[in-house]
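Asker: Quick check, what structure comes out for this input:
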Amino acid sequence: MSYQDIQFQIEAGVARLTLNRPDKLNSFTAAMHEEVRDAMSRVEAGEGGARVLLLTGAGRGFCAGQDLGERKREPGGAPVDLGETLGQNYNPLIRRLDALAMPVLVGVNGVAAGAGANLALAGDIVIAKASASFIQSFCRLGLLPDSGGTYVLPRLVGRARAMGMSLLGDRISARQAEDWGMIWQCVPDDEFDATLDRLARQLAQAPTKGLAYTRRALRASVDNNLAQQLELERGMMAELGRSEDYAEGVAAFMAKREPVFKGR
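Answerer: Modelled structure (predicted):
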């Protein structure tokens, strides 16, 4: 498939997916969703030796959510089925990101609003420019935070802040998001690209099977009790202990050399 609304490349183990409708703040259309689905299939297949997914946006915005021009109700027309839009496009994307067998690094280069904000928060490590911001803009349209927003927000920032963000729709700066624990790091604008590249390389060279299991375990922990989580850890450690990366890590430690991991 040729891409018009995204940019996608795999290099040195990093699959870089860039939302690319900068004139529309990278808001989603059906066509963009189709291209993202195709790129995600390539990532899931490990094409090009992909070991980390880097998701970011082109231009001055990360993603403004849904392109409302595609979802407006024509005069006298039937109501738009937003549930169908979620069921066909957004929800499957969030599930695929959650299930991905590699780390997901998100670079928020500008405003992340609506579903775009919650897409960003679906990542494992979220880096944002100091000039970036997050807006749960649904309340301005009579809607609720979708794309996992009502699930992830209270778990990241607590009930009170999740309520304030969702009911008031205030703009949250990248610095405030970092202070609240909503994202990993807010960086100066001129350090953003270098920071993303460094972290992407670091993750791609790491023992990525172990990282994939770590992200699965941490994500499962929010719904597990201690006994369930201990059993999950036991099973995962038993499998990881048989991995090539673990053997390489031990061998490199004993030989006092840098390990060369392969993600298996």
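Asker: contacts and neighbour counts: CA atoms only from here.
Answerer: Will do.
Asker: does Leu55 sit in a helix or strand, and which one?
Answerer: strand 52-57 (DSSP states H and E).
Asker: Identify each buried residue in that strand, please.
Answerer: Going by neighbour count (16 or more other C-alpha atoms under 10 Å), the buried part of strand 52-57 is 52-57.
Asker: Dump the residues you listed into TSV; add distance to Glu74 as well.
Answerer: Below are the buried residues of strand 52-57 laid out as TSV (distance: C-alpha to C-alpha, whole Å):
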residue	distance to Glu74
Val52	42
Leu53	38
Leu54	37
Leu55	34
Thr56	33
Gly57	30
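Asker: Show me what the strand holding Leu55 is packed up against.
Answerer: strand 14-19, strand 104-108, helix 192-204 (3 or more C-alpha pairs under 8 Å, 6 or more residues apart in numbering; DSSP states H and E).
Asker: now for these, which one comes closest to Ala247?
Answerer: helix 192-204 (18.2 Å; C-alpha to C-alpha).
Asker: what's the closest one in contact with?
Answerer: 12-14, 50-52, 54, 103, 105, 107, 109, 127-129 (C-alpha atoms under 8 Å, 6 or more residues apart in numbering).
Asker: if we can go back for a sec, most packed of the helices and strands packed on strand 52-57?
Answerer: strand 104-108 (a mean of 27; mean count of other C-alpha atoms under 10 Å).
Asker: and after that strand, which helix or strand comes next?
Answerer: Past strand 104-108, the next helix or strand by DSSP H and E is strand 111-113.
Asker: quick one: contacts of that next one?
Answerer: 60-65, 120, 132-137.
Asker: now do 6 Å
Answerer: 61-65, 132-136 (C-alpha atoms under 6 Å, 6 or more residues apart in numbering).
Asker: To check against the first, give me the structure of this:
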Amino acid sequence: MSYQAISYTNDAGVAIITLNRAEVMNALNGQMRAEILEAVKRAEAEARVIVLTGAGRAFCSGQDLGDGAAAAGLDLERVLRDEYEPMLRAIYDCRLPVIAAVNGAAAGAGANLALAADVVIASDSAVFLQAFTRIGLMPDAGGTYWLPRQVGFARAMGLALFADKISARQAVDWGMIWEAVPEVDFDHHWRARAAHLANGPTAAYGAVKRALREGYANDLPTQLELEAELQGSLGQSHDFREGVMAFLEKRPPQFEGR
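Answerer: Presented below is the predicted three-dimensional model:
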């Protein structure tokens, strides 16, 4: 597929989806949302890890308010249901690990696009901003779901009401993201992290994602049963057998993702 609003590469099991509208700080328009959705589905079928990142100086500045549809009167309810929800669910429900490599500002829906990923790695020059109330809106694109779970209710409320910028380092301290690394090391670092996951036990990563997420709603007996079910399946996998043999033979494992 030929992409206009993103770029897509897949090398050694690492699928990199780059938001590629640098002239508008990678603002999300309808075309970009459709292309991200298609690229995530494509990557899930042919890669072992997905990276979302941005071209230029921003990760994503959020909804493109200069989009022609917006200028004509944007039906936000329709856009959220028909365009944002499928894109965000494809990322969140993906069986592969998804890394958001946040290279710069992540604002509004752009911040929440990053939070949809399993792991957020940010440049220490990046900032996160729930910008919605600055234009008379409330957080969307999953923000009201992810923020309270990651930073707690009080901080989520403050971020939503005041629309303050927070630095990548502060986002780490608050538990919003996994890590912030010096800008000079950023590209090398996230690529190394992605390569590590691409060479790992892909099925086990999928089970980790399912178990941790369902654990929010499950009681202890239900969660213990789920762990037993998932672990039982993994115990029959090639990668478990390979991991045990590698341990016994004192060598690095050669996981195949199955």
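Asker: all strands for the stretch 51-200 of structure 2, in order.
Answerer: 58-60, 98-102, 105-107, 119-123, 127-129, 165-167, 179-181 (DSSP state E, counting those that start in this stretch).
Asker: now those in a markdown table, with distance to Ala45 of structure 2?
Answerer: Shown next, in a markdown table, are the strands of the stretch 51-200 of structure 2 (distance: least, C-alpha to C-alpha, whole Å):
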| stretch | distance to Ala45 of structure 2 |
| --- | --- |
| strand 58-60 | 25 |
| strand 98-102 | 14 |
| strand 105-107 | 28 |
| strand 119-123 | 20 |
| strand 127-129 | 31 |
| strand 165-167 | 35 |
| strand 179-181 | 28 |
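Asker: Tell me which of the ones you listed is the most buried.
Answerer: Across the strands of the stretch 51-200 of structure 2, the average number of neighbours (mean count of other C-alpha under 10 Å) peaks for strand 58-60, which reaches a mean of 31.
Asker: That one: how far from the chain's middle?
Answerer: 13 Å (C-alpha atoms, centre = their mean, to the nearest Å).
Asker: Give me the mean distance between that strand and structure 1.
Answerer: Following the fit onto structure 1, the mean deviation recorded for strand 58-60 of structure 2 is 0.3 Å by mean C-alpha distance after the TM-score superposition for structure 1.
Asker: Need the residues that contact that strand.
Answerer: When contacts are defined by C-alpha under 6 Å, 6+ apart, strand 58-60 of structure 2 is touched by residues 25-27, 102-106, 110.
Asker: Which part of structure 1 matches it?
Answerer: Aligned using TM-score structural alignment, strand 58-60 of structure 2 spans residues 61-63 in structure 1.
Asker: swap in stretch 179-186 of structure 2?
Answerer: Using TM-score structural alignment, stretch 179-186 of structure 2 pairs with 185-192 in structure 1.
Asker: what do you get for stretch 128-140 of structure 2?
Answerer: The aligned range for stretch 128-140 of structure 2 in structure 1 is 134-146, by TM-score structural alignment.
Asker: Helices of structure 2, start to end?
Answerer: Assigned by DSSP state H, structure 2 shows helices spanning 30-46, 68-71, 76-79, 85-93, 109-115, 143-151, 153-162, 168-173, 186-198, 202-214, 220-234, 238-248.
Asker: now the longest one, how far from the centre of its chain.
Answerer: To tie it back to what came earlier, the one meant is helix 30-46 of structure 2. On C-alpha atoms, centre = their mean, the centre of helix 30-46 of structure 2 falls 13 Å from that of its chain.
Asker: what's the answer for the fourth one, then?
Answerer: Centre-to-centre, helix 85-93 of structure 2 and its host chain are 10 Å apart (C-alpha atoms, centre = their mean).
Asker: Distance of the most centrally placed residue in structure 2 relative to Thr202 of structure 2?
Answerer: Central residue of structure 2 (C-alpha atoms, centre = their mean): Ala117, 1.6 Å from the mean position. Using C-alpha to C-alpha, to the nearest Å, we find Ala117 of structure 2 at a distance of 16 Å from Thr202 of structure 2.
Asker: cool, and Val79 of structure 2?
Answerer: Distance from Val79 of structure 2 to Thr202 of structure 2, by C-alpha to C-alpha: 33 Å.
Asker: Give me the more crowded residue out of the two.
Answerer: Using other C-alpha atoms under 10 Å as the criterion, Val79 of structure 2 and Thr202 rank with Thr202 on top: 21 against 12.
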